[in-house]
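Student: my questions are about this predicted structure, shown below with the sequence.
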Amino acid sequence: MTIDLTRLDSLTQDELWDEQAATTYDTPGEGMSSPEVLDPTVDRLVGLAAGGPALELAVGTGRVAIPLARRGVPVTGIEASRPMLDQLAQTEGSDAVTAVHGDMATTRVDGEFSLVYLVFNTIANLLTQEAQVECFRNAAAHLSPGGRFVIELWVPDLRGVSPTAPAQVFAVEDGYVGLDAIDTATQRLMSHHVRFDPKARGPERREARIGFTPHRYVWPSELDLMARLAGMELESRHADWAGAPFTSQSGSHVSVYRLP
């Protein structure tokens, strides 16, 4: 798919997360799907669910929902991208997850949940503060009294951003380079994903596939205020799913909000 940079904000979730993105999203046993990443995530969510049902906002291909369901937690998922839902339906174990097509900020499903969760920076896919606030309100509306809303999100590092250096490289891996172009006035960020075959030789080595994903970054304190607007309070914040202390040097956080 060819993306016109002038209309990235107006692209639908089906266009941003199309069939190609859905079929290449999972990395079984590696990266975000490695046991080192996934096991602590699922362990923590099982504990936070406290024996009740869970709702995943932006369930995607079921990376977290399926192993969580295997641990005995009933899971419902909301997902805006139909290609991602199609990929979820083809994944072993997906029959244990109830998947609903819809927007994580507005779509309601039946029932109450002891846990609502939103992982892997996905709240930043909502591109306005208003939409992010509505996401918190939607989460709170699905929670039973005493229920928890969990967000995993990166912490923006703006120390290297300036008018003369408006972009940051966030990943350099074999066959992949990622960089973020950042607008500090609007808290908007455009991730550029450059993928290529590092083993290619000759003219084809110069060919690369470039993808773009728009985000609105959110500070932890801003999230806390959104939670209060939705009637929730911060219960805990750690640097990762294993419970490491959150400090000024942390590059991400797992924040748990609780409905009274």
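Tutor: Okay, I see it.
Student: only C-alpha atoms from now on, for both contacts and neighbour counts.
Tutor: Will do.
Student: against I123, how distant is the nearest residue to T128 once chain neighbours are set aside?
Tutor: Among residues not flanking T128 along the chain, R216 sits closest, at 6.7 Å (C-alpha to C-alpha, 6 or more residues apart in numbering). To I123, R216 is 8 Å away according to C-alpha to C-alpha, to the nearest Å.
Student: compare these two (neighbour count), which wins?
Tutor: Under the criterion of other C-alpha atoms under 10 Å, the comparison of R216 against I123 puts I123 first, with 25 against 19.
Student: helix/strand/coil for that one?
Tutor: Assigned with DSSP: H, G, I helix; E, B strand; the rest coil, I123 falls in the helix class.
Student: name the nearest residue to it, sequence neighbours excluded.
Tutor: Q132 (6.7 Å).
Student: doesn't M190 make contact with F212?
Tutor: Yes: contact status for F212 versus M190: in contact at 6.7 Å, counting by C-alpha atoms under 8 Å.
Student: ok, structure two:
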Amino acid sequence: MINQQQLWDNEAAKQYDTPGEGMFSPDVLGPTVEVLSELAGDGAAIEFAIGTGRVAIPLAEAGVQVSGIELSHAMIARLREKVDEDRIPVVQGDMSRVRAEGSFTLAFLVFNTIANLLTQDEQVRCFENAASHLTPGGRFVVELWVPQLRSLPPGHGGTVEVSQPGYLLVDTYDVLRQHVVSHHVRFGPDLSDGRDARIGRTPHRYIWPSELDLMARIAGFELEARWAGWDRSEFTADSRSHVSVYRLIER
């Protein structure tokens, strides 16, 4: 059993923020906040797996009332260094089970985080939990990568996803359980602990877009839009990821 508290510990929280670069660059955050702000409208938003506030803080600065759910104590502590509880309230716990106070027009899960739930049952419960937070007609937005099984050579169980100076990302697949482990290899003279290389591993359960849509239907959602990214570009068979917008059906 994976101990998520150990996985997302103080060291992970400290390394997560890269201000102005990578996931934190204006080119990434600008379109993300624009889409989420539009979907929230005049209502409040809740982020599942809010982390250190990468998206929640600029969304709040854009005028949206934001709350969050987060499992990791370390991530919440890092968030609290930047904003207090009155500005962005956060409930600590499992995003597939924990309930936050209030009602919301928008719930969202970004950067593949739904895949941190390692069983299909947990992922379905996450959709059901999102539905329980939303007003009728509210939206649940999920950003998720598309499994790249077509790139697996015959007889091989892994792919090199990123190769950069000082960093290597290798994904290994268990196709029977729909599990993938991302191996993050950091190397070179910039390592603070003096080692030549450091390896971190994060497990995920990957989800096909069609399976994600079925989970949504079970929880009472319908697919409203799917794009290849936050720029709302067309999703195609060659897209490596997607942003899916589900609308809670009014009953």
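Tutor: Structure's in. What do you need? Just so we're clear, the structure is a prediction, and the values are computed from it rather than from any experiment.
Student: residues in structure 1 aligned with the strand ranked longest in structure 2?
Tutor: Once structure 2 is assigned using DSSP state E, the strand that runs over the most residues is strand 134-145. Under TM-score structural alignment, strand 134-145 of structure 2 corresponds to residues 143-154 of structure 1.
Student: ok, the equivalent of F104 of structure 2 over in structure 1 to H215 of structure 1 distance?
Tutor: The criterion is TM-score structural alignment: under it, F104 of structure 2 has F113 as its aligned partner in structure 1. Using C-alpha to C-alpha, we find F113 of structure 1 at a distance of 28 Å from H215 of structure 1.
Student: quick revisit: buried residues in the match of strand 134-145 of structure 2, which are they?
Tutor: Within stretch 143-154 of structure 1, the residues scored as buried using 16 or more other C-alpha atoms under 10 Å are L143, S144, G147, R148, F149, V150, I151, E152, L153, W154.
Student: tell me who's in contact with the fourth one.
Tutor: Right, the one you point to is R148 of structure 1. Residues in contact with R148 of structure 1 (C-alpha atoms under 8 Å, 6 or more residues apart in numbering) are L48, A49, S114, L115, V116, V256, Y257, R258, L259.
Student: got the end-to-end distance for stretch 53-65 of structure 2?
Tutor: Taking C-alpha to C-alpha, the span from the opening residue of stretch 53-65 of structure 2 to its closing residue is 13 Å.
Student: what of stretch 205-224 of structure 2?
Tutor: End-to-end distance (C-alpha to C-alpha), stretch 205-224 of structure 2: 24 Å.
Student: wait, W17 of structure 1 touches L85, no?
Tutor: No: between W17 of structure 1 and L85 there is no contact, the gap being 10.4 Å when judged by C-alpha under 8 Å.
Student: these two: who's more crowded?
Tutor: More neighbours sit around L85 than around the other of W17 of structure 1 and L85, counting by other C-alpha under 10 Å; the figures are 23 against 20.
Student: which stretches of the stretch 1-150 of structure 2 form strands?
Tutor: 45-48, 66-70, 90-92, 104-109, 134-145 (DSSP state E, counting those that start in this stretch).
Student: how big's the offset between the second one and structure 1?
Tutor: Taking mean C-alpha distance after the TM-score superposition for structure 1, the mean distance separating strand 66-70 of structure 2 from the aligned residues in structure 1 is 0.4 Å.
Student: read off where that strand ends up in structure 1.
Tutor: Counterpart in structure 1 of strand 66-70 of structure 2, with TM-score structural alignment as the criterion, is residues 75-79.
Student: name the residues that touch the matching stretch?
Tutor: Surrounding stretch 75-79 of structure 1, the residues in contact under the criterion C-alpha under 8 Å, 6+ apart are 53-60, 65, 68-69, 85, 96-104, 107.
Student: swap in stretch 38-45 of structure 2?
Tutor: Under the contact criterion C-alpha under 8 Å, 6+ apart, stretch 38-45 of structure 2 has outside partners V64, Q65, V66, S67, S103, F104, T105, L106, A107, F108, R139.
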